[in-house]
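Enquirer: Got a predicted structure plus its sequence, pasted below:
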Amino acid sequence: MEFRMSLREMDDYYAGYQKPRIVSFPFDGRTVNYAEAGDKTKPLVLFVHGSPGSWSAFADFLRDSSLVANFHLIAPDRPGFGHSNFGRAEPSLKKQSEFLYQVLNRYPEKKAILVGHSLGGPVIAQMAMDFPDNVRGLLFVAPSIDPALEPDEWFRPLLRNFVVRTFTPISLVVSNEEIIDLKEELEMMTDGWKSLKTPVYMLQGDQDTLVPMENAYYPGKFMPDSLIHIQLLSGVNHFIPWSHPQEIIKGINYLKALP
């Protein structure tokens, strides 16, 4: 239930492949941890996982032969997950954006394609709003971005109860701390969408029961249609990175090919 991969598990998972390099460095009293693969001379792709999760949500992509040969691939652990201070939640999307920018800032000569799944979606949107000069394109995968579509889940306040927290896996406690305030966080981003000039590739399954598919149309309320490509997947649920990885690879190549 930790949703993270140990170094020993990495050895097994990447047997026969080039194992990603794990990089950790301090920032603002926290640890920034990420996995890195591919060719550093090629375009940069940054994968941002959902909630709960860790960089290992994209472990398959970091050993995909076409991606490894043609891209510089980075998958960080968001704050509170993986090995980025596991258990220490950061509900603020602005602070998460600043946290992940520290990774991009290590490669200032590059503009990155950002890939965000689920709650990783609003995080990459916030990064594009805060650091537009570092972002080449946004690939949203079943993103939670429309505040009007955020559910009011009765059980989430209960997970803050001390006794309940004691018996709840740490990753789920961190996830709850993010999601319980997500609607308000998304509302604070509303004006930022109007300023985005970054190309968007939207992937959404029409059988997603966790994130309503109508989220796919939210950027179109603020951004010109010319910047947005929407790809609806028939019969597909929320877990696109595992069920349809080829669709994500297609989106990455689409954004790479744009002028």
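Expert: Everything's here; your move. Residues are numbered from 1 along each chain as shown.

Enquirer: Every contact and neighbour count from this point should use C-alpha atoms.
Expert: Will do.

Enquirer: Please name the residues that touch the one residue sitting closest to the centre of the chain.
Expert: Residue closest to the average C-alpha location in the chain (Cα atoms, centre = their mean): residue 48, at 2.3 Å. Taking Cα atoms under 8 Å, 6 or more residues apart in numbering as the contact definition, residue 48 lies against 55, 75-78, 114-117, 120-121, 123-124.

Enquirer: Mind doing that once more with 7 Å?
Expert: Applying Cα atoms under 7 Å, 6 or more residues apart in numbering to residue 48 gives the contacts 75-76, 115-117, 120.

Enquirer: same check, this time on residue 119
Expert: 50-51, 143-144.

Enquirer: Rebuild those as TSV, extending it with secondary structure and neighbour count.
Expert: Below are the contacts of residue 119 laid out as TSV (DSSP: H, G, I helix; E, B strand; the rest coil; neighbours: other Cα atoms under 10 Å):
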residue	secondary structure	neighbour count
50	coil	24
51	coil	19
143	coil	28
144	coil	30
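
Enquirer: Distance check, the residue lying farthest from the centre of the chain against residue 152.
Expert: In the chain, counting by Cα atoms, centre = their mean, residue 163 sits farthest out from the average C-alpha position, at 30.7 Å. Between residue 163 and residue 152 the computed distance is 22 Å (Cα to Cα, to the nearest Å).

Enquirer: Structure two is appended below for comparative analysis:
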Amino acid sequence: MSLRFMLLISTCMFAFSCKQLVYVLTDEDIKKHYKDKKTKPQLKYISYNNYHIYHAIAGNSEKPLLIFVHGAPGNWYSSLALLDDSTLQKNFRMISVDRVGFGKSNYGHAVPSIDKHVRYLEKIVKEYNHTDQPVYMVGSSYGAPIVASFATQNPFLVNELYMVSPVIDPSTEKMFWFSYMAKLSLINFWLPRSLTVTSDEKSAHRREMRKLKPHLKRIRSKTYVLMGTDDWLAHPSNFTYLQNMLVNARKPEFIMLEDEGHTILSNRPELVKDLLLKKMDY
């Protein structure tokens, strides 16, 4: 068997395995999910510069704004269980975004700059925060430093900040072998665009975290940090890093979950719900 043929087979297997890792719901899947539900979110676009940000809106427009920001890869429905919760719908106006580059928000267009994500989130808050109350923000994985950056730049606009499985410590930022492979044109051609966007974000992540580091002391909001002891993606140092950096946050709480991995938001949505509703029995 020639080396070229073996490389081709390996490439195909790698690309196929990566596609299995991307959790995708089609429009038809979403339609079926909400077929028998009493309420379903509005699905809309909002434009900012050259970006068209797709987002889901659910809940009570007379209540405080609650925004969910997913990791990489991800979609607005990464927070589906929380968006669908009737109690949260009564107490919040919830918005979950497709970050630019993912889902239906300029799919395939990588935006490694955290500041650029913050800019369109500011536009969303301005558009939907009809109560003018400070907002609640939940960021998971790579979404965590994005909401943290939002809070540093808008310290009095954020009431509560939730960083779930945060990947934010620049000193222990991981660069996986498949991120390097995704840069190869032969492999890149076969990969879902969401994975190439993820690879591009990952390549810039350490630099972006270093830029964010000196500003974390600006966070003034009530802050929760949630991590799992079995998180294979976020190094435990991310937990202690935030314990040391959130020096001005309002009574920050740090919750380490035994035997939990990286996908807390999807595996333990009830925990985030209880924290939001202040039913803290963890």
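Expert: Great, that's in hand. Keep in mind it's a predicted model, so treat the numbers as computed, not measured.

Enquirer: show me what contacts the residue farthest from the centre of the first structure?
Expert: With Cα under 7 Å, 6+ apart, residue 163 of the first structure has no contacts at all.

Enquirer: Repeat that for residue 187 of the first structure.
Expert: Counting by Cα under 7 Å, 6+ apart, residue 187 of the first structure has contacts residue 147.

Enquirer: let's see it at 10 Å
Expert: By Cα atoms under 10 Å, 6 or more residues apart in numbering, the contact set of residue 187 of the first structure is 145-148.

Enquirer: ok, back up a step: any chance of the contacts of residue 48 of the first structure in JSON lines with distance to residue 223 of the first structure and neighbour count as columns?
Expert: Output for these, formatted as JSON lines (distance: Cα to Cα, whole Å; neighbours: other Cα atoms under 10 Å):
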{"residue": "75", "distance to residue 223 of the first structure": "27", "neighbour count": "27"}
{"residue": "76", "distance to residue 223 of the first structure": "28", "neighbour count": "27"}
{"residue": "115", "distance to residue 223 of the first structure": "18", "neighbour count": "25"}
{"residue": "116", "distance to residue 223 of the first structure": "18", "neighbour count": "24"}
{"residue": "117", "distance to residue 223 of the first structure": "20", "neighbour count": "27"}
{"residue": "120", "distance to residue 223 of the first structure": "20", "neighbour count": "27"}
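
Enquirer: Which contacts among those does the second structure share?
Expert: Using both residues aligned by TM-score structural alignment, their matches' Cα atoms under 7 Å, the second structure keeps these contacts from the contacts of residue 48 of the first structure: 75-76, 115-117, 120.

Enquirer: which residue sits closest to the counterpart of residue 72 of the second structure in the first structure, ignoring its sequence neighbours?
Expert: Counting by TM-score structural alignment, residue 72 of the second structure corresponds to residue 51 in the first structure. Nearest residue to residue 51 of the first structure, sequence neighbours excluded (Cα to Cα, 6 or more residues apart in numbering): residue 175, at 5.4 Å.

Enquirer: same check, this time on residue 272 of the second structure
Expert: Nearest to residue 272 of the second structure is residue 265, by Cα to Cα, 6+ apart, at 7.3 Å.

Enquirer: what residue of the first structure takes the place of that neighbour?
Expert: In the first structure, residue 265 of the second structure lands on residue 241 (TM-score structural alignment).

Enquirer: element containing its match, please.
Expert: Using DSSP states H and E, residue 241 of the first structure sits in helix 240-243.

Enquirer: before we move on, back to that, tally of neighbours for the match of residue 265 of the second structure?
Expert: Neighbourhood size, residue 241 of the first structure [other Cα atoms under 10 Å]: 20.

Enquirer: follow-up on the earlier one: touching, the match of residue 72 of the second structure and residue 182? I think so.
Expert: No: counting by Cα atoms under 10 Å, residue 182 is not a contact partner of residue 51 of the first structure; they are 11.4 Å apart.

Enquirer: overlap in contacts of the two?
Expert: 119, 176.

Enquirer: which residues touch residue 230 of the first structure?
Expert: Applying Cα under 10 Å, 6+ apart, the residues near residue 230 of the first structure are 140, 200-204, 216-217, 220.
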